[in-house]
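Visitor: sequence-free structure coming up:
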C-alpha cells in the first residue's frame, strides 16, 4: 500500500470512528445543560415598568447563568391570554410567569394578600412581611398546591384612585358606576353599588373609550400616561385605597424549580430580589414627571377622594378582607398572620414614615 493511500484510509477510518463515538453522546453535547425557558406575562409587550420588568428579570437570569437558563418573554396574548399565565406555569406549558397574584383569586382568594388588598401594606411593609414575618412561607405553601414556586419581583408603590368621567363627591356617585378594578378592591366597590370588572391592561382603553366602562384604575401616572387614559377620561383621583403597594410576582413551575441546581436556584431568587428593588425605584422616579405632564400638557383635573368617602371605603375594606379568611383553614392562617403584621406596621408607621412625611410638608424653607 502506498503511503498516501494509507494516510487517506487512516483518516477516513478515524473520521468514521469519531462519528461513531460522537453518536453515543447527546447532540450537541455542549447543549446538555442549556435550558430555554418560557416566561409568560399579564402585561402588554415591553409596557413601561411592567413588561420591561419581565424583560429585565429574563435578561438577568440568562446572563447570570451564562446562558444555562435562557429565558424568553412572551407578552400577554403571545403564548397564552393574560389571565391564563398562572395555569400555563402550573401545567408546565410555560416555565415562569410575571404578573400580579390577585389575578389568580379564582384559584384562592388568599392570593390577593401577595399582591395587594384594600388598605393593606405599603411596598416596604410588603417586603418586610414576605421576607421577615412569615409571608414567604405562607405564600410557598399556598402556591405549592398549584405546583408553583413564587417570588416578589417588583412593586408599583401606592397606586392612584383611577380615571373617571364624572366627579366622585359622595358615596352615591358609585352606584351603577361601571369600573375596571381587579382583586378585593373590586369587591369593595360592588358592595357600594358599583359594577366592578377585571380586565387585562391591553383591554382597558378601548373599554373606556367605547363606554363599556365609565371609569378605571390602572397603576399610576407613568403607566397611565403611556396608555393615554387622559384622552378618554377627565378626572384623575387619588389615593388608591385598593392597591397601597402592589407587589408583582414571578412564579416558577415547581418541577423546573426542583430540577435546578442550588446555584441556579440562588440566581433566580437573586434576580427577582434585585428587580423588586429596581422596579419600585423606577416607578418612583417616573411618576412625578408623568403627573406633571398629565396636568400641564393634557389638562387632566386632579381630584382627591373626601375623608368621608375614604372612611366608608376603609370600613367596607376591612369587612371584605376579613371575610377572605373564612374561605378555608389555609386562607384563615394567612389572614391571621397578615393582620397581625399590619397592626404592627401601622403602629410603627405612625411614628416613622407617616410622622416624617407629615413634617416634611410643613411650611419651611429648604
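Guide: Yep, that arrived. Quick caveat, the model's predicted, so the values are computed rather than measured.

Visitor: going by C-alpha atoms from here, please, whenever you check contacts or count neighbours.
Guide: OK.

Visitor: any idea how many residues pack against residue 227?
Guide: By the criterion of other CA atoms under 10 Å, residue 227 has 17 neighbours.

Visitor: one more: residue 209?
Guide: Residue 209: 15 neighbours (other CA under 10 Å).

Visitor: excluding chain neighbours, what is closest to it?
Guide: Among residues not flanking residue 209 along the chain, residue 232 sits closest, at 5.7 Å (CA to CA, 6 or more residues apart in numbering).

Visitor: correct me, but that neighbour touches residue 207?
Guide: No - contact criterion CA atoms under 8 Å: residue 232 and residue 207 do not qualify, at 10.2 Å.

Visitor: which residues touch the spatially most central residue of the chain?
Guide: Centroid-nearest residue in the chain, with CA atoms, centre = their mean: residue 248, separated by 2.2 Å. Residues near residue 248 by CA atoms under 8 Å, 6 or more residues apart in numbering: 98, 99, 100, 101, 115, 152, 153, 154, 155, 156.

Visitor: so the third one sits against residue 249, correct?
Guide: Yes - when contacts are counted by CA under 8 Å, residue 100 is listed as touching residue 249 (5.8 Å).

Visitor: the structure to be compared is supplied as follows:
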C-alpha cells in the first residue's frame, strides 16, 4: 500500500478519535495540542490563477484538516524572497515550505529538471504514475536530501504551449538568435539550435516582451497566458509544448520543520499535497479550452503548431541534450535510467490505449 493511502487511513482514524470528543490518553490526560505557524513562499505572483491559487488551496486544506493546529501563510514571489530563491529559503529555514518548479534549481542540481518535465518526455498522467508507483518520488527525495528539503508533487499544468513569438517560425533558421524565455532542458535544446534562452520569472515576462528584451516566451498555456496578456505584445501563438509535456510543480518542506510535527500533521501534509496535485491538473484541464476560445474569439489569436521540420529538429536536439547530461552527471544518469524505463513501458501501453482511443474518437 502506498504512503498516501496509508496516510489517508491514519488521518481517518485520527478524525474518528477526535469525533468521539477527545477521549483521554492512556495516561488519563488529554494531550494539549500545540499550534504551528508556517510560511510558504512561492515562485508565482500571489493568487495567480492555477499556479498561485494552488498553494493557497493547500494552506486552507491543511488548516481545515488540522482544525487550525497547522496554519500556513502563503507569500507570492518577491514578498519574502524572489521566485528563483524559493528552494534556498526552504533549505535555510527562512520559510518552512515552498511552491515552485524543480527545473529552477538546475544550476544547483543538474538532475532537478527531470522532476518538472523533460522534452518529449512523460505527460502529466505518466509523471504521476512514475513518481508515486515507479520509484520517482524516492529518487526525488534522495536528490534533495543533502539540502534538508523534502519534495512533494505540487500540481501539474498538463501539456503546455510552445510559446508566444513576435515573428512566425517557419524553419529552424528562424530560431537562430531568438531571445526566448524558456527554463530547464528546453532552454538547452533551444540553445543548441541557435536560440538565446533567458531566465525570467513570470512577473517579468510581459514587460520583457513589450520592451524587446526578449523576442518570445513560453509560460504555461491558454489559461495563464490569457491572464498575462501576451496577446497584446505578440502575434504568433504556438501550441503543443514539446519541452513541457506535463509540467510537474513541487511543494518543498524543510526537513527539520517537518520532523518536528506530530505524526498526524505530517500525514495531513502528505494527503493535502496529493489532493492539490490532482486538483491543479483538473483545473487546467477545465480552463485551458475556455481561455483558448477567448483568445481566438475576443483577441483574434489562432493557436498554431510548429512545422514538422522544426519539431523534428527539436526532438533530435532534445535527445542530444539529454545524452550529454547523462554523460556529465552520474546522478542525472541514475534518475534517467528509472525515468526512461518507465516511459518506455507506459508508452507501449498508451500506444494501444490512450493514443488509439484518441484516434478512434475522431472517426
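Guide: Arrived safely, thanks for sending. This one's a predicted model, so the numbers in the text were calculated from it and none came from an experiment.

Visitor: now the helix or strand that contains the residue nearest to the centre of structure 1: how far from the chain's centre is it?
Guide: Here residue 248 of structure 1, judged by DSSP states H and E, is contained in strand 247-253. Strand 247-253 of structure 1 has its C-alpha centroid displaced from the chain centroid by 7 Å (CA atoms, centre = their mean, to the nearest Å).

Visitor: mean shift between that strand and structure 2?
Guide: Once superposed with structure 2, the aligned residues differ from strand 247-253 of structure 1 by a mean of 0.4 Å; criterion: mean CA distance after the TM-score superposition for structure 1.

Visitor: that strand corresponds to what range in structure 2?
Guide: The aligned range for strand 247-253 of structure 1 in structure 2 is 248-254, by TM-score structural alignment.

Visitor: ok, the residue nearest to residue 209 of structure 1 to residue 194 of structure 1 distance?
Guide: For residue 232 of structure 1, the distance to residue 194 of structure 1 equals 20 Å [CA to CA, to the nearest Å].

Visitor: just the strands in the stretch 101-250 of structure 2 please.
Guide: Ranges of strands in the stretch 101-250 of structure 2, per DSSP state E, counting those that start in this stretch, are 149-156, 163-165, 179-181, 196-198, 216-217, 236-238, 248-254.

Visitor: including distance to residue 310 of structure 2, could those strands go into JSON lines?
Guide: Below are the strands of the stretch 101-250 of structure 2 laid out as JSON lines (distance: least, CA to CA, whole Å):
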{"stretch": "strand 149-156", "distance to residue 310 of structure 2": "26"}
{"stretch": "strand 163-165", "distance to residue 310 of structure 2": "14"}
{"stretch": "strand 179-181", "distance to residue 310 of structure 2": "16"}
{"stretch": "strand 196-198", "distance to residue 310 of structure 2": "16"}
{"stretch": "strand 216-217", "distance to residue 310 of structure 2": "16"}
{"stretch": "strand 236-238", "distance to residue 310 of structure 2": "12"}
{"stretch": "strand 248-254", "distance to residue 310 of structure 2": "25"}
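
Visitor: wait, which of those strands is closest to residue 285 of structure 2?
Guide: Among those, strand 149-156 comes nearest to residue 285 of structure 2, with 10.0 Å by CA to CA.

Visitor: in whichever helix or strand comes after the strand holding residue 248 of structure 1, what's buried?
Guide: Where DSSP H and E defines the elements, the next helix or strand beyond strand 247-253 of structure 1 is helix 254-259. Within helix 254-259 of structure 1, the residues scored as buried using 16 or more other CA atoms under 10 Å are 254, 257.

Visitor: same question for stretch 233-241 of structure 2.
Guide: 233, 234, 236, 237, 238, 239, 240, 241.

Visitor: same thing with stretch 133-153 of structure 2?
Guide: 134, 136-137, 139-141, 143-144, 148-153.

Visitor: what's it in contact with?
Guide: Here stretch 133-153 of structure 2 has contacts from 2, 90-91, 112, 115, 130-131, 248-256, 270, 273-274, 277, 335, 338-339, 342, using CA under 8 Å, 6+ apart.

Visitor: between residue 100 and residue 249 of structure 1, which is the more surrounded one?
Guide: A count of neighbours by other CA under 10 Å puts residue 100 above the other of residue 100 of structure 1 and residue 249, at 28 against 22.

Visitor: excluding covalently adjacent residues, which one is nearest to that one?
Guide: residue 248 (4.8 Å).

Visitor: residues of the helix ranked longest in structure 1 that come out buried?
Guide: Across structure 1, the longest stretch assigned as helix under DSSP state H is helix 262-298. Within helix 262-298 of structure 1, the residues scored as buried using 16+ other CA under 10 Å are 264, 267-280, 282-284, 287, 290-291, 293-294.

Visitor: what's residue 322 of structure 2 in contact with, if anything?
Guide: Taking CA under 8 Å, 6+ apart as the test, what residue 322 of structure 2 contacts is residue 185.

Visitor: where's it relative to residue 111 of structure 2, distance?
Guide: Here residue 322 of structure 2 is placed at a distance of 10 Å from residue 111 of structure 2 (CA to CA).

Visitor: cool, residue 146 of structure 2 as well?
Guide: 14 Å.

Visitor: kindly report the same for residue 318 of structure 2.
Guide: 15 Å.

Visitor: quick one, helices of structure 2?
Guide: 3-19, 53-65, 86-92, 124-133, 136-144, 184-192, 205-211, 222-228, 255-260, 263-299, 308-328, 330-352, 354-361.

Visitor: for residue 107 of structure 2, find the nearest of the ones you listed.
Guide: Taking CA to CA, helix 184-192 is the member of the helices of structure 2 nearest to residue 107 of structure 2, at 9.8 Å.

Visitor: how big's the offset between that closest one and structure 1?
Guide: Taken over the aligned residues, the distance from helix 184-192 of structure 2 to structure 1 averages 0.4 Å (mean CA distance after the TM-score superposition for structure 1).
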